[in-house]
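Novice: With the sequence up front, the predicted model follows.
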Amino acid sequence: MPKAIWNDEVIAESDDTVVLEGNVYFPRASLREDVLVESATHTVCPWKGKASYYTLQFDGHTTPDAVWYYPSPKPDAAAVRDRVAFWKDVKVEA
């Protein structure tokens, strides 16, 4: 089962993932709430839309903007609606 690991902690795990542009998108519901802090960061993808971010914070560790998601993806990117992806210090294992 695919899982996202940050600081030796599993922060998301699901058999229902979507791979898009080499990134594994997990269902938002599979992501642990206790490690998330809203971020003010936003970026724009020309075909997916506006991305929002979460910072990971837990047990004295912080990784800014390590989780991204598309709150209102464009129609061509509908597969990532209600999903999150990871980068920076997060390792995704299949």
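Specialist: Arrived safely.
Novice: going forward, measure contacts and count neighbours with C-alpha atoms only.
Specialist: Noted.
Novice: From residue 55, how far out is the closest residue to residue 1 other than its chain neighbours?
Specialist: In space, residue 1 comes closest to residue 15 once its chain neighbours are excluded; the distance is 5.3 Å by CA to CA, 6 or more residues apart in numbering. Relative to residue 55, residue 15 is positioned 24 Å away (CA to CA, to the nearest Å).
Novice: Show me which of those two is the more surrounded one.
Specialist: residue 55 (18 against 12; other CA atoms under 10 Å).
Novice: one more structure, for comparison:
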Amino acid sequence: MVTATWNGAVIARSDDTVVVEGNHYFPRSAVDPAYLRDSPHISLCPWKGTAHYFSLLVDGAENRNAAWYYPEPKSAAEDIRDRVAFWRGVQVG
């Protein structure tokens, strides 16, 4: 079982992650939506497409743009559709 934790909270937990470039992508259904806040931030990857972001809010602390996902990935990255990955201090393991 792989978990993603930040600020003492379990943000995601699943035994079905997809690892791409060293990042675990969790099924969207395995991520607790109570901690997610939509972010206007986006970034572009030449082979995965346009990444959209969430900020995390746990016990009043915010971790801006700490989670990302590809709502419409390019065909080479179809395996990460509807999946969320983490960074910026989120512990995944």
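Specialist: Good, I have the coordinates. Note that this is a predicted model, so its numbers are computed, not measured.
Novice: How close are the two chains, by TM-score?
Specialist: The TM-score (TM-score structural alignment, normalised by the length of structure 2) is 0.98; 93 aligned residues with a CA RMSD of 0.6 Å.
Novice: related to what we said a few turns ago, what's the distance between the residue nearest to residue 1 of structure 1 and residue 2 of structure 1?
Specialist: Applying CA to CA to residue 15 of structure 1 and residue 2 of structure 1 gives a distance of 6 Å.
Novice: Check residue 61 of structure 1 too.
Specialist: For residue 61 of structure 1, the distance to residue 2 of structure 1 - CA to CA - is 23 Å.
Novice: So for the two, which residue has more residues nearby?
Specialist: residue 2 (15 against 10).
Novice: hang on, the more buried one packs against residue 10?
Specialist: No: using CA atoms under 8 Å, residue 2 of structure 1 is not in contact with residue 10, being 10.3 Å away.
Novice: those strands in structure 1, which residues are they?
Specialist: Taking DSSP state E to define them, one finds strands in structure 1 at 3-6, 9-13, 18-20, 23-27, 36-45, 49-58, 61-69, 83-86, 91-93.
Novice: Which one, of those strands, ends up nearest to residue 76 of structure 1?
Specialist: Set against residue 76 of structure 1 and scored by CA to CA, those come closest in strand 49-58, at 9.6 Å.
Novice: so how much does that closest one differ from structure 2 once superposed?
Specialist: Compared with structure 2 after the fit, strand 49-58 of structure 1 shows a mean deviation of 0.4 Å (mean CA distance after the TM-score superposition for structure 1).
Novice: what's the spacing between that strand and its chain's center?
Specialist: 7 Å (CA atoms, centre = their mean, to the nearest Å).
Novice: Same check on stretch 48-59 of structure 1?
Specialist: That offset, for stretch 48-59 of structure 1, works out to 7 Å (CA atoms, centre = their mean).
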